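K.L.:
The sequence and its predicted three-dimensional model are supplied below.
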Amino acid sequence: MTATRIDGKAHAARLRARIAEQVAELKQAHDLVPGLAVVLVGEDPASQVYVASKGKQTVEAGMKSFEHRLPADATQAELLALIGRLNADAEVHGILVQLPLPGHINESEVINAIAVKKDVDGFTVANSGRLATGQRAMVPCTPLGCLMLLRDQMGDLSGKEAVVIGRSNIVGKPMASLLLGDNATVTVAHSRTKDLPEVVRRADIVVAAVGRPEMVKGDWLKPGAVVIDVGINRTEAGLVGDVDYASAVEIAAAVTPVPGGVGPMTIACLLANTLTACCRANDLPDPAGLTG
């Protein structure tokens, strides 16, 4: 058996097209245009490429894109002042501060300065807590994209056994909350989990988000499992995920590749969250099929 290659790039393209349609309908019906502000501090090359891609896709979806660049030596007070202005700007419905930030800036303080309704990354304590307790929240983009891929591949996730490898606040923990919300049985595993391969072998769904190149081997997997690889690791051989793709495709039913799997979904879900934030700011129903 050779696994299905889950094409995140194609799925993201379809999602962006659906978002663009809903953005156009929102403008026609209510004269509203969602606006996304992205803040970049410093000149990290990877971050610059990512920010440029976000801006391009925002405009292509019919939204307003606001880009703010601060020098690497900008103070935390300057960054917080900018966030304060964006919080108060009615044209801005979503605010994203590109991470990582320079070492002299406290990331937690900056993230939690973003207005909860404009926190399209879903990283604030308020949104994290709401998601964990089953309340309406802005959902972090990468886990939301993973959930969409799983639903598309598997349909109803109710009763499925899922293992999430990784317990970060950005992916692991919110992913577990989303899977629980879909009535899966969830185990959160990590570097100190005893007999990790045996834990993974019982899973119908494996989400790998641990940051270790090709750690999850094919013989760890239950035959027919669906594997979502969140990892992006730069090696001498190029970009690889947290899953050994070559061996996984011999056992699993479906696997996301790296690159071309989860990555494209992250930006598409950022656009989805911006549209959702605009609707919520104007007391309109959430857009269909975009909120997890």
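P.N.:
Received, thanks. Residues are numbered from 1 along each chain as shown.
K.L.:
going forward, measure contacts and count neighbours with C-alpha atoms only.
P.N.:
OK.
K.L.:
what secondary structure does L79 sit in?
P.N.:
Under DSSP: H, G, I helix; E, B strand; the rest coil, the three-state class of L79 is helix.
K.L.:
Look up how far A209 lies from it.
P.N.:
Note on L79: its distance to A209, by C-alpha to C-alpha, to the nearest Å, is 30 Å.
K.L.:
Name the residue in the two with the higher neighbour count.
P.N.:
A209 (24 against 19; other C-alpha atoms under 10 Å).
K.L.:
can you tell me how far that one sits from N273?
P.N.:
With C-alpha to C-alpha as the criterion, A209 and N273 are 21 Å apart.
K.L.:
what's the answer for L144, then?
P.N.:
Counting by C-alpha to C-alpha - L144 and N273 are separated by 10 Å.
K.L.:
other SSEs contacting whichever helix in the chain runs longest?
P.N.:
Using DSSP state H, we find that the single longest helix of the chain is helix 8-30. Counting contacts by 3 or more C-alpha pairs under 8 Å, 6 or more residues apart in numbering; DSSP states H and E, helix 8-30 is packed against helix 262-281.
K.L.:
and if we set it to 10 Å?
P.N.:
Where contact means 3 or more C-alpha pairs under 10 Å, 6 or more residues apart in numbering; DSSP states H and E, helix 8-30 is packed against helix 45-60, helix 141-154, helix 262-281.
K.L.:
Please, where are all the strands along the protein?
P.N.:
4-5, 35-41, 64-70, 94-97, 161-165, 185-189, 205-208, 226-229, 233-235, 238-240, 254-255 (DSSP state E).
K.L.:
before we move on, the earlier item: check which residues of the longest helix of the chain are buried.
P.N.:
For helix 8-30, burial by neighbour count (16 or more other C-alpha atoms under 10 Å) applies to 8-9, 11-12, 15-16, 18-20, 22-24, 26.
K.L.:
this is the comparison structure:
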Amino acid sequence: MTTIIDAIKMCDENIIKYQEESKKIKEVINKQPKFVIINASNDEGNARYIKGKIKAGEKAGLIVEVITFEDNCNNDEVLNIIKKCNEDKTPVILQLPTFKHLDTEGLMKAIDYDVDADGFAREWIGEVNLGNDKKIAPATPKGVISLLEYYNVEMEGKLALVIGRSNHVGKPLVNMLINRGATTICANSKTKNLENLVRQADIVISCVGSQNLIAAEDIKEDAIVIGVGFTYVNGKQILDFDVDQIVNLDKAKYVSNRINCTGKSTINSLIDNVIELYKINFNIK
């Protein structure tokens, strides 16, 4: 029987843990811990994601401050906020995408690694590559791994196929799977005969954003199928595969839901990163 992976229970259990951690942090720093989201964009998707981050952060006992810029903003204005967070040791993210006229890469690099809640800094990526991903890691791959661990998915010795090679998702996810003993293949949307790799893989994680990239009939018996990449079709969020088709074939052991899954686990991991940054910066056990 194919089980649909849902992140809600895991996230709710983690939030209770984060509430206790937030209380400890408050006792040490003598104020409620804060998390800053910089939104330099009018992207509709950003607004939805930020809403979810505010809700999760506040439930975890954090103050979530959203600083929104208009389309006439400049790099220096955004940079000033980043510098203030660096100085105050306040965890911060720059919500992506940003306005096209901004130097997004430069602004991201300006965020000190010890306040980088997204886990994108080269120091954290380097730690992931060295096998040290238990504390801070890019939020989306960290969320995927947390789901696999929550559902007791055995990764050691398994053939894992990651489709996608982005610096923030695909590449770190490959290394995080390797860290757990998986034999990992990194493919992408241009990989020839991708279906042959899918047929062999025990774990398939697609991070592309291409409708019907993976055909249900190609899924191996008892495989784990996780969707990170998605696109919108007629206002509906569509994964890189059809969840219903995979469930109906009843070959896969687990398949991720279209909603209430990797998006929620990503936000949950972001909150985890915020908590860990405070513990690191203020030497909290």
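P.N.:
Received it, and whenever you're ready, just let me know what you need. The model shown is predicted, which means the values in this text are computed figures rather than measured ones.
K.L.:
on that earlier part again, who has more neighbours, L144 and N273 of the first structure?
P.N.:
In this view L144 of the first structure and N273 are compared by other C-alpha under 10 Å, and N273 has more residues nearby, 31 against 27.
K.L.:
returning to that earlier point: could you point out which of the helices and strands packed on helix 8-30 of the first structure sits nearest V227 of the first structure?
P.N.:
helix 141-154 (8.8 Å; C-alpha to C-alpha).
K.L.:
What span of the second structure is that closest one aligned with?
P.N.:
Mapping helix 141-154 of the first structure onto the second structure (TM-score structural alignment) gives residues 139-152.
K.L.:
ok, and for the matching stretch, which residues are buried?
P.N.:
Those buried within stretch 139-152 of the second structure under the rule 16+ other C-alpha under 10 Å are 139-148.
K.L.:
again, but for stretch 52-70 of the second structure
P.N.:
So stretch 52-70 of the second structure, judged by 16+ other C-alpha under 10 Å, has buried residues 53-54, 56-58, 60-62, 64, 66, 69.
K.L.:
And V125 of the first structure? What does it align with in the second structure?
P.N.:
So, by TM-score structural alignment, V125 of the first structure is matched to R122.
K.L.:
contacting residues for that match?
P.N.:
109, 113, 128 (C-alpha atoms under 10 Å, 6 or more residues apart in numbering).
K.L.:
Give me the distance between it and H168 of the second structure.
P.N.:
R122 of the second structure is 11 Å from H168 of the second structure, by C-alpha to C-alpha.
K.L.:
what's the answer for D76 of the second structure, then?
P.N.:
25 Å.
K.L.:
Could you check which of the two has the larger neighbour count?
P.N.:
Using other C-alpha under 10 Å, the more surrounded residue of D76 of the second structure and H168 is H168, with 18 against 11.
K.L.:
Can you name the residues that contact the residue most central in space within the first structure?
P.N.:
Geometric centre of the first structure, nearest residue: T142, 1.6 Å, by C-alpha atoms, centre = their mean. T142 of the first structure makes contacts with 121, 148, 170-172, 174-175, 230, 262-270, as judged by C-alpha under 10 Å, 6+ apart.
K.L.:
let's see it at 7 Å
P.N.:
T142 of the first structure is in contact with 171, 265-266, counting by C-alpha atoms under 7 Å, 6 or more residues apart in numbering.
K.L.:
about what we covered before: is it possible to get TSV of the buried residues of helix 8-30 of the first structure that adds distance to Y245 of the first structure?
P.N.:
Shown next, in TSV, are the buried residues of helix 8-30 of the first structure (distance: C-alpha to C-alpha, whole Å):
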residue	distance to Y245 of the first structure
G8	15
K9	17
H11	20
A12	21
L15	25
R16	27
R18	30
I19	31
A20	33
Q22	36
V23	37
A24	39
L26	41
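K.L.:
superposed on the first structure, where does stretch 14-24 of the second structure end up, distance-wise?
P.N.:
For stretch 14-24 of the second structure, the mean distance to aligned residues of the first structure following superposition is 2.1 Å (mean C-alpha distance after the TM-score superposition for the first structure).
K.L.:
How far does stretch 114-130 of the first structure sit from its chain's centre?
P.N.:
Remark: stretch 114-130 of the first structure is offset 13 Å from the chain centroid, using C-alpha atoms, centre = their mean, to the nearest Å.
K.L.:
List the buried residues for it?
P.N.:
Buried-residue list, stretch 114-130 of the first structure, by 16+ other C-alpha under 10 Å: 114-124, 126-128, 130.
K.L.:
from these, which two are the most distant?
P.N.:
Most distant of these, by C-alpha to C-alpha, are I114 and R130, 15.7 Å apart.
K.L.:
Look up how far V262 of the first structure lies from L96 of the first structure.
P.N.:
19 Å.
K.L.:
Between those two, which has more neighbouring residues?
P.N.:
Each of L96 of the first structure and V262 has its neighbours counted (other C-alpha under 10 Å); V262 has more, 28 against 23.
K.L.:
Return the residues in contact with that one.
P.N.:
By C-alpha under 7 Å, 6+ apart, the contact list for V262 of the first structure reads 8, 145-146, 230, 256.
K.L.:
Kindly indicate which of those lies nearest S247 of the first structure.
P.N.:
Using C-alpha to C-alpha, the contacts of V262 of the first structure come closest to S247 of the first structure at T256, 13.0 Å.
K.L.:
Alright, calling it a day.
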